[in-house]
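*Asks:* no sequence for this one, just the structure:
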């Protein structure tokens, strides 16, 4: 990524770089070292946004490192990811600098309406890491979305992106197909009506299409994954030293 940025010829101020701190790098010292290492690999002297990836482990210590790097101008904005509303309020209340962004699961089948109201109250921007829900639940074939898409001569994906934008949600759509990447840009030449927005509100299943961070089994899964990654890292390090 760093080499691609350097070779692109695009001015740095026209590129918005976001990175995250993973759980195994939580804690003040490790988080700070992780961010600085990311900057070194990206070959940049500042990041536009840096987030804590998950609401586990020593998130408070890690966030203090982000606050310090923000004060130093090495990060332009700091935030969190996958923090449910209760954790977001806690974090916003007991840290020196309130998180500026919370990147969470938001899509038509999990609209996070109540969470959105709380984020608005605290002035924290919500960002959708899976604006299409990765197509789960037959998202792109949802009858209500197909009817609206046909009405505007747009794709279901474009309707979903427009819906996010009108709700004030930052979106980061992902595609490996060039034509779909281009299609994703063409969402500023139409607006959904209030009736359209109301129809989309009716397809909210109000539950994750992936997993719950409140599930103890899922927390244990994260802990196990961190331990396995650490073992793999240590094994690779030993092989290099040998």
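*Replies:* Cool, got the structure. Keep in mind that this is a model prediction, so the values were computed, not measured. Numbers count the residues shown, from 1 in each chain.
*Asks:* CA atoms for contacts and neighbours, from now on please.
*Replies:* Will do.
*Asks:* now the strands: where do they sit in this protein?
*Replies:* Read by DSSP state E, the chain holds these strands, from start to end of the chain: 18-21, 49-52, 78-81, 101-104, 125-128, 170-171.
*Asks:* nearest to residue 181, of the ones you listed?
*Replies:* For these, proximity to residue 181 was assessed by C-alpha to C-alpha; strand 170-171 is nearest, at 13.1 Å.
*Asks:* can you list contacts of that closest one?
*Replies:* Outside of strand 170-171, the residues within contact range by C-alpha atoms under 8 Å, 6 or more residues apart in numbering are 125-129, 131, 161, 164-165.
*Asks:* so which of those residues would you say is closest to residue 83?
*Replies:* Taking C-alpha to C-alpha as the measure, residue 83 lies nearest residue 126 of the contacts of strand 170-171, at 10.6 Å.
*Asks:* okay, now that closest one: neighbour count?
*Replies:* Around residue 126 sit 25 other residues, with neighbours defined as other C-alpha atoms under 10 Å.
*Asks:* now the contacts of strand 170-171: which count as buried?
*Replies:* With neighbours counted using 16 or more other C-alpha atoms under 10 Å, those contain these buried positions: 125-129, 131, 161, 164.
*Asks:* at the geometric centre of this structure, which residue do we find?
*Replies:* Within the chain, one residue has its C-alpha closest to the average C-alpha position: by C-alpha atoms, centre = their mean, that is residue 103, at 3.4 Å.
*Asks:* put this next to the first one:
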């Protein structure tokens, strides 16, 4: 498994299993299947309501905790809760996470980010990150933060590479972690002729070519799947390398159009949602 080195020296696998939209039973099994297939990174969140299941899946495999890169996210409603980090660790069944995010630029996100900085200092997180920040809130966070983020989790795929966000983060060497890496189920992305042609050349599926593009573009990727065959196939991208010319051809299909179109008001509404995270299975 290839790894990227973050701006604080921590090494992070380039691909992991994402658990967004997975119910607890599916998340537990997907984590188990992924770790048994050679994955060493898992991404979850308070808001996914499957942290307990993720922890169970990790333990079932018998893989040493120190060999797993685990990331999760604080939900806006707990940004001001002094117990939020400890509660998250308890649900996951671990005494630290490798990467801790704040999930949305809503609510009192400054308090949330201070929680991340404290978790880093206290050894409860090895790296910290932000998710979905952009425009003036991103600029303010970069201005007021004591510790700059190591990772930004953001929508990213060949149709959309978030160039404005990348430009803002470039001076701090912040690594991108891509969600919707395969286009959120949009078959038109995988059916682009460039991916069909490259798939034939390298004996890979269009999805595998896209995931390889991500890694060479510099993105960490977290494709989610509950199908063991798809989980294995998604990680089978390290036996070929796209040429510079092929990367340039893929760049030509960029549309600068996002699948996610949430408004500022919608983002702010997340701060009002208060799920009972401990009620999860």
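*Replies:* Thanks, I have the structure now. No experiment lies behind these values; they were computed from the predicted model shown.
*Asks:* just the closest of the contacts of strand 170-171 of the first structure to residue 152 of the first structure, please.
*Replies:* Top of the list for closeness to residue 152 of the first structure, among the contacts of strand 170-171 of the first structure and by C-alpha to C-alpha, is residue 161 at 13.5 Å.
*Asks:* which one in the second structure is aligned with that closest one?
*Replies:* If you follow residue 161 of the first structure across to the second structure using TM-score structural alignment, you land on residue 211.
*Asks:* swap in residue 80 of the first structure?
*Replies:* Taking TM-score structural alignment for the superposition, residue 80 of the first structure sits opposite residue 130 in the second structure.
*Asks:* could you count how many residues lie near that match?
*Replies:* Using other C-alpha under 10 Å, residue 130 of the second structure has 26 other residues around it.
*Asks:* from residue 161 of the second structure, how far off is it?
*Replies:* Computed as C-alpha to C-alpha, to the nearest Å, the residue 130 of the second structure to residue 161 of the second structure distance reads 17 Å.
*Asks:* what sits against the match of residue 161 of the first structure?
*Replies:* Contact partners of residue 211 of the second structure, counting by C-alpha under 8 Å, 6+ apart, are 181-182, 221, 234, 237.
*Asks:* identify the residue of the second structure aligned to residue 48 of the first structure.
*Replies:* For residue 48 of the first structure, the equivalent position in the second structure is taken to be residue 98, counting by TM-score structural alignment.
*Asks:* re earlier: to residue 226 of the first structure, which of the strands of the first structure lies closest?
*Replies:* If you check each of the strands of the first structure against residue 226 of the first structure by C-alpha to C-alpha, strand 18-21 wins as the nearest, at 12.8 Å.
*Asks:* mean distance, that closest one to its aligned residues in the second structure?
*Replies:* With mean C-alpha distance after the TM-score superposition for the first structure, strand 18-21 of the first structure departs from the second structure by a mean of 0.7 Å once superposed.
*Asks:* roughly how far out does stretch 25-32 of the first structure sit from the chain middle?
*Replies:* Once both centres are worked out by C-alpha atoms, centre = their mean, to the nearest Å, stretch 25-32 of the first structure turns out to sit 20 Å from its chain's centre.
*Asks:* what lies in contact with that stretch?
*Replies:* Applying C-alpha under 8 Å, 6+ apart, the set of residues contacting stretch 25-32 of the first structure from outside is 21, 34, 57-66, 69.
*Asks:* quick revisit: farthest pair in the contacts of strand 170-171 of the first structure?
*Replies:* The largest separation in those, counting by C-alpha to C-alpha, is between 125 and 161 at 16.4 Å.
*Asks:* before we move on, the earlier item: list the contacts of the match of residue 80 of the first structure.
*Replies:* Neighbours of residue 130 of the second structure in contact, by C-alpha under 8 Å, 6+ apart: 101-104, 149, 151-153.
*Asks:* and those residues, which are buried?
*Replies:* When burial is judged by neighbour count using 16+ other C-alpha under 10 Å, the buried members of these are 101-104, 149, 151-153.
*Asks:* what's the closest of the residues you listed to residue 125 of the second structure?
*Replies:* Lowest distance from residue 125 of the second structure to these (C-alpha to C-alpha) belongs to residue 101, with 9.7 Å.
*Asks:* check the gap between the closest one and residue 25 of the second structure for me.
*Replies:* Taking C-alpha to C-alpha as the measure, residue 101 of the second structure falls 24 Å from residue 25 of the second structure.
*Asks:* the first structure: helices as residue ranges?
*Replies:* 2-8, 28-42, 59-71, 85-93, 113-122, 143-152, 156-166, 178-185, 194-201, 216-241 (DSSP state H).
*Asks:* quick one: map residue 128 of the first structure onto the second structure.
*Replies:* For residue 128 of the first structure, the equivalent position in the second structure is taken to be residue 178, counting by TM-score structural alignment.
*Asks:* doesn't residue 219 make contact with its match?
*Replies:* Yes - using C-alpha atoms under 8 Å, residue 178 of the second structure is in contact with residue 219, at 6.2 Å.
*Asks:* how many residues are close by residue 191 of the first structure?
*Replies:* Taking other C-alpha under 10 Å as the neighbour definition, residue 191 of the first structure ends up with a count of 14.
*Asks:* how about it, what's its partner in the second structure?
*Replies:* Residue correspondence, TM-score structural alignment: residue 191 of the first structure in this structure matches residue 241 in the second structure.
*Asks:* if we ignore the residues flanking it in sequence, what's nearest the corresponding residue of the second structure for residue 174 of the first structure?
*Replies:* Taking TM-score structural alignment as the alignment basis, one finds that residue 174 of the first structure is matched in the second structure by residue 224. Closest residue to residue 224 of the second structure in three dimensions, ignoring its sequence neighbours and counting by C-alpha to C-alpha, 6 or more residues apart in numbering: residue 18, at 4.4 Å.
*Asks:* distance check, that neighbour against residue 222 of the second structure.
*Replies:* Summarising the geometry, the distance separating residue 18 of the second structure from residue 222 of the second structure, computed by C-alpha to C-alpha, is 5 Å.
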